[in-house]
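In: heads up, no residue letters with this:
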């Protein structure tokens, strides 16, 4: 059993922590005693999360900009060394393969893959030097299987899983662990946008649009952000020190 304050004295940095899965993860870590810094582009929204008591501080940066990420990490480190990083920031675009442009592919790689790489490069050296750390990427079931109409997104998320596995193998004896959680369709603003797109393109009612997503989950429902957060808490905990290089699906048995 884990203590209610398991993460007391540990500093966690969550990218994309102002909404959806990232906000749920930040709040869960905060409830368990961690000092939590959220990183994102929208300072107003992040300050609202801090004001709600779901994080302690925020740092403004676009994860696609390595200089901005480095500066934000230095800012956060002034509070305390970073023990846990959750690389959650991401974006999704959909289009048929024939309409998927090089620019779309680069955009998906920049935010979903390079966003993970930039934050990992910024925090891993200090973690390795201290002999302990946790890097957890929020990937997707799209990193474990293919979906139609999101070839660029799937390519980026598959690359995240490959990066996690390679970095984990390279750092396995350092005390740093590197893992990914792979949610299925989760009840977030991002999925609401997908539902709206389906409605716009097909004219189907919302219930039918939602059903087209939930049918992929054998449990017949959307995953909840707190369920993803629970998986992250486990990977971030002391008891998961032997878990590295893993891509754990939180998807009701879809994968």
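Out: Right, received. Where do you want to start? Because the structure is a prediction, the values reported are computed rather than measured.
In: CA only for contacts and neighbour counts going forward, please
Out: Will do.
In: Just after the one helix or strand residue 37 maps to, pick out the following helix or strand.
Out: Using DSSP states H and E, residue 37 falls within strand 35-40. With elements assigned by DSSP H and E, the helix or strand that comes after strand 35-40 is helix 43-51.
In: Could you name the helices and strands sitting against that following helix?
Out: strand 35-40, strand 57-60 (3 or more C-alpha pairs under 8 Å, 6 or more residues apart in numbering; DSSP states H and E).
In: Out of these, the one nearest residue 203 is which?
Out: strand 35-40 (33.9 Å; C-alpha to C-alpha).
In: Just the residues contacting that closest one, thanks.
Out: Strand 35-40 has contacts (C-alpha atoms under 8 Å, 6 or more residues apart in numbering) with 8-18, 26, 29-30, 46, 55-63, 72, 76, 89.
In: Comparison target below:
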């Protein structure tokens, strides 16, 4: 792995356990730019595979199991990451879950789970890692939100609400750290070609009676897409926000087909 702009930086990526997902693509991109990476998710076996891949490519990587909804687990992640990396310069809050259902079929348990994982998890991790970044006068926090956090759409009321929370949180924390050398930004992809998207489309089909093809078309129509976005497209946008040249603050970068725009 060649030395890149992020050589000497330490990064933590949550939600990196799903094969072919955004977290794994982000970990690869950061590692490829020279960062040492801690990958985190609830399932240790899955993230061990990601860390092994990064090490095989010549990078430094560790896997740490973490439930981002549990304050004690997040605190343990912060301790482990500081031990492995010495200093955490980059935090990518990618852990999240999707949900698709008509409003009347959303249960309170569904609502609480989506808000807790997507919004509270982002809050807990940022709260755990941000102070040391401010102390060192350099840091990058990138929250993986969604275009659903900038608008809305059929069957995604709970998910959209959780991502609106992430976007508002991002802008507010960015204002708090302005001028410290730390930036806090969000990427807002549309529908990405991941296992989570496929599960979401399957739920739409099951709960509406649509065919899987019609359900995918309906989902893409809410964001104006004609195809799914690749995880690598998202990873490139995250990487740009982590590099010195992309040191904007409080941005919400929309990731559409073929690229990103603010």
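Out: Happy to help now that I have it. Everything quoted here is computed from the prediction, not taken from an experiment.
In: Okay, and which of the contacts of strand 35-40 of structure 1 map to helices?
Out: 26, 29, 30, 46, 72, 76 (DSSP state H).
In: out of the residues you listed, who's nearest residue 218 of structure 1?
Out: Among those, residue 26 lies closest to residue 218 of structure 1 (C-alpha to C-alpha), at 27.9 Å.
In: if I pick the closest one, what's in contact with it?
Out: Counted by C-alpha under 8 Å, 6+ apart, residue 26 of structure 1 has contacts 14, 17, 36, 37, 38, 54, 55.
In: if we take those, which one ends up nearest to residue 99 of structure 1?
Out: Checking these one by one against residue 99 of structure 1 (C-alpha to C-alpha), the nearest turns out to be residue 17, at 31.2 Å.
In: do you know how far that closest one is from residue 44 of structure 1?
Out: Separation of residue 17 of structure 1 from residue 44 of structure 1 (C-alpha to C-alpha, to the nearest Å) stands at 12 Å.
In: Repeat that for residue 251 of structure 1.
Out: Applying C-alpha to C-alpha to residue 251 of structure 1 and residue 44 of structure 1 gives a distance of 32 Å.
In: Looking at those two, which one has more neighbours?
Out: residue 251 (25 against 11; other C-alpha atoms under 10 Å).
In: contacting residues around the aligned residue in structure 2 for the more buried one?
Out: Residue 251 of structure 1 maps onto residue 256 in structure 2 when the alignment is built from TM-score structural alignment. Counting by C-alpha under 8 Å, 6+ apart, residue 256 of structure 2 makes contact with 189, 190, 225, 229.
In: Can you match the residues you listed up with structure 1 and say which hold?
Out: Using both residues aligned by TM-score structural alignment, their matches' C-alpha atoms under 8 Å, structure 1 keeps these contacts from the contacts of residue 256 of structure 2: 189, 190, 229.
In: so can I have CSV of those showing neighbour count and secondary structure?
Out: Supplementary listing: these in CSV, determined by neighbours: other C-alpha atoms under 10 Å; DSSP: H, G, I helix; E, B strand; the rest coil:
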residue, neighbour count, secondary structure
189, 27, strand
190, 24, coil
229, 20, strand
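In: Save the residues you listed as JSON lines, and put in distance to residue 110 of structure 2 too.
Out: Listed next are these as JSON lines, based on distance: C-alpha to C-alpha, whole Å:
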{"residue": "189", "distance to residue 110 of structure 2": "22"}
{"residue": "190", "distance to residue 110 of structure 2": "22"}
{"residue": "229", "distance to residue 110 of structure 2": "26"}
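In: Would you verify that residue 162 of structure 1 is located in a helix?
Out: Yes. According to DSSP: H, G, I helix; E, B strand; the rest coil, residue 162 of structure 1 belongs to a helix.
In: sorry, back to before: which of the contacts of residue 26 of structure 1 are also in contact in structure 2?
Out: Kept across both, from the contacts of residue 26 of structure 1, using both residues aligned by TM-score structural alignment, their matches' C-alpha under 8 Å: 14, 17, 36, 38.
In: coming back round to it: which of the ones in helices among the contacts of strand 35-40 of structure 1 lies closest to residue 196 of structure 1?
Out: residue 46 (24.9 Å).
In: In structure 1, what sits opposite residue 67 of structure 2 in the alignment?
Out: So residue 67 of structure 2 corresponds to residue 62, using TM-score structural alignment.
In: What sits closest to that match if chain neighbours are left out?
Out: residue 41 (5.5 Å; C-alpha to C-alpha, 6 or more residues apart in numbering).
In: list the contacts for that neighbour?
Out: 60, 61, 62.
In: which residues in the stretch 51-200 of structure 1 form strands?
Out: 57-60, 84-87, 133-138, 176-183 (DSSP state E, counting those that start in this stretch).
In: Against the centre of structure 1, work out the most remote residue.
Out: Distance from the centre of structure 1 peaks at residue 203, with 31.4 Å (C-alpha atoms, centre = their mean).
In: how much space between that residue and residue 49 of structure 1?
Out: Residue 203 of structure 1 is 35 Å from residue 49 of structure 1, by C-alpha to C-alpha.
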